[in-house]
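Student: Fold the following for me, if possible:
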Amino acid sequence: MKSLKSLLLVAALQLVSASGQAATLSVQPQAASVAVGASFDVDLYINLDQSESLNYLGAFDVDLGFNADKMTLTSLTFGGKLGDTSVGESLADYTVGGGVVNLYEASLLESDSTNCVFCLAPYLADLQSSASFKLATLQFSALASGSSDFALTVNALADGFGDNVVATELTINDAQLTAVPLPAAVWLFASMLPLIGFRKS
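Tutor: This next block holds a predicted model:
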């Protein structure tokens, strides 16, 4: 089932036409520094260029690169702005390998109630009421101390009519996330736990 959804999504993204509306994508870690072993979230946002009357986002395919020696992906949640995957309103999936997360989603919803064929709500217009919204939240776990850069690559973007959307700017906020060792006091307390348990018994 997973491979079938992936094939359908790839096919949908290959159907985009060659017009050139614009959007800005940004990667926003929710912390600049975490302890080794701790979890942290990284949000992926898009801002649609309303000055060009951009139709609502209908599909995306992006890669997020990270230092696999310093962190590992533990979960990924899509933002729901292209439809509810659990009821078949959109197709979404992701793969991880070699320090790169590839995430992609294609909506099966129509753009709005004015420009519709089947005219079945909800529409992308209902879900994307703001020009800026979250595409996904990626949760990582810090494996080792040190810094990791994030890298963002856009493979494809399409609007609600299947027209190509050009990513005019890719922004990485707090480009480096630093994992630091636990404070010495924490290790000292942890080393005393067996002694405390022994005294109680």
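Student: Could you use CA atoms for every contact and neighbour count after this?
Tutor: Will do.
Student: what's the neighbour count on residue 195?
Tutor: When counting by other C-alpha atoms under 10 Å, one arrives at 10 neighbours for residue 195.
Student: wait, what's in contact with it?
Tutor: By C-alpha atoms under 8 Å, 6 or more residues apart in numbering, no residues touch residue 195.
Student: Where does it sit, in terms of helix or strand?
Tutor: Secondary structure from DSSP states H and E places residue 195 in helix 184-200.
Student: Then residue 34?
Tutor: Going by DSSP H and E, residue 34 is in strand 33-35.
Student: now for that strand, which elements pack on it?
Tutor: The contact analysis (3 or more C-alpha pairs under 8 Å, 6 or more residues apart in numbering; DSSP states H and E) places strand 33-35 against strand 176-180.
Student: Output the contacting helices and strands for the strand it packs on.
Tutor: Using 3+ C-alpha pairs under 8 Å, 6+ apart, strand 176-180 sits against strand 33-35, strand 146-149.
Student: List the buried residues of the strand or helix carrying residue 126.
Tutor: Here residue 126, judged by DSSP H and E, is contained in helix 124-127. In terms of neighbour count (16 or more other C-alpha atoms under 10 Å), helix 124-127 has its buried residues at 124-126.
Student: likewise stretch 22-40?
Tutor: Within stretch 22-40, the residues that count as buried by 16+ other C-alpha under 10 Å are 22-29, 33-37, 39-40.
Student: Return the subset of those lying in helices.
Tutor: Residues of the buried residues of stretch 22-40 located in helices (DSSP state H): none.
Student: wait, residue 17 sits on residue 165?
Tutor: No: between residue 17 and residue 165 there is no contact under C-alpha atoms under 8 Å: 9.2 Å.
Student: Second chain to compare with the first, below:
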Amino acid sequence: MFNIICKQARKALTAALLAASAIGAPAMATTLSFTPAAGNVTVGGNVAIDVRVSGLAAGVDVGAFDFSVLFDSAVLNLTGYNLGATLGDLSAVEALDVSAGSTGAGKFNLAEISLLSDLAFQQDSFTLATLYFTAIASGNAALSLGDVVLGDAFGNALAADLGGAAVSAVPEPQALLLFISGLALLGAVRRQRKQ
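Tutor: Purely as a prediction, here's the structure:
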């Protein structure tokens, strides 16, 4: 039953925000970006990446968002996410997590709606969500945002510039350590033979 309510709320949010943007909502200098914007992780290692909103004008608050995170699923595996508390406490039903989750290989949807009537406590920059990845193969994986819909506390659409990120997965250091140890052992054996 809760899933049906979340799906209906998500559809209503998207429809309302699209309608507001069609009417001609004022453009804001808002940016959605990843932090860190670039990084390295060893194969088998984990990395956490924040999706942040910044550049909110005075008096503008984020009341809802809906976007997809796109990544290379041959290099990274999304293992989980947490939504930030700036739209309200999910456990106190101040906000609703209406994320669709995985919508295909390398595509994950996140969406949240605030139920708070006052969001004036929001700063001009904060974390919307934190994504947790595990590197499953060597290579570079670019992260990007797609299908972005942002709304203010009154349901008006917010325009946003989008930033990307890059994660490089490198071979495990244990393999390199094993290789160096083998070379050191070979050197020690050669020294003993010479003596």
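Student: in the second structure, what residues pair with the strand holding residue 34 of the first structure?
Tutor: Strand 33-35 of the first structure corresponds to residues 40-42 in the second structure, going by TM-score structural alignment.
Student: Measure the mean distance from that stretch to the first structure post-superposition.
Tutor: The superposed stretch 40-42 of the second structure is, by mean C-alpha distance after the TM-score superposition for the first structure, a mean 0.7 Å from where its aligned residues fall in the first structure.
Student: on that earlier part again, so between residue 17 and residue 165 of the first structure, which is more surrounded?
Tutor: Taking neighbours as other C-alpha under 10 Å, residue 17 of the first structure and residue 165 compare with residue 165 leading, 27 against 14.
Student: Please identify the buried residues of the one helix or strand that one maps to?
Tutor: Using DSSP H and E, residue 165 of the first structure sits in strand 163-172. For strand 163-172 of the first structure, a neighbour-count test (16+ other C-alpha under 10 Å) marks 163-167, 170-172 as buried.
Student: Out of those residues, flag the one nearest to residue 67 of the first structure.
Tutor: Checking the buried residues of strand 163-172 of the first structure against residue 67 of the first structure by C-alpha to C-alpha gives residue 172 as the nearest, at 14.7 Å.
Student: Residue 77 of the second structure and residue 134 touch, don't they?
Tutor: Yes: Residue 77 of the second structure lies in contact with residue 134 (C-alpha under 8 Å); the separation is 5.2 Å.
Student: Give me the spatial nearest neighbour of residue 162 of the first structure, chain neighbours excluded.
Tutor: The shortest distance from residue 162 of the first structure to any non-neighbouring residue, by C-alpha to C-alpha, 6 or more residues apart in numbering, is to residue 16 (4.7 Å).
Student: OK, contacts around the one you found?
Tutor: Taking C-alpha under 8 Å, 6+ apart, one finds 158, 162-164 in contact with residue 16 of the first structure.
Student: do the same with residue 72 of the second structure
Tutor: Residue 72 of the second structure touches 106, 141-143, counting by C-alpha under 8 Å, 6+ apart.
Student: Could you do residue 61 of the second structure as well?
Tutor: 119-120, 122, 152-153.
Student: cool, residue 150 of the second structure as well?
Tutor: Applying C-alpha under 8 Å, 6+ apart to residue 150 of the second structure gives the contacts 17, 62-66, 157-160.
Student: mind listing the strands in the second structure by residue range?
Tutor: With DSSP state E as the criterion, the second structure has strands at 30-35, 38-42, 46-54, 62-70, 76-83, 95-97, 101-104, 107-114, 125-135, 139-152, 157-158, 160-162, 165-170.
Student: And the third one against the first structure, how far off on average?
Tutor: Meaning strand 46-54 of the second structure. Comparison of strand 46-54 of the second structure with the first structure after fitting gives an average deviation of 0.6 Å (mean C-alpha distance after the TM-score superposition for the first structure).
Student: which among the contacts of residue 72 of the second structure gets closest to residue 192 of the second structure?
Tutor: Among the contacts of residue 72 of the second structure, residue 141 lies closest to residue 192 of the second structure (C-alpha to C-alpha), at 46.5 Å.
Student: What about the alignment partner in the first structure of the closest one, how many residues nearby?
Tutor: Matched to the first structure by TM-score structural alignment, residue 141 of the second structure sits across from residue 148. Residues contacting residue 148 of the first structure under the criterion other C-alpha under 10 Å number 19.
Student: Sweet, I'm off.
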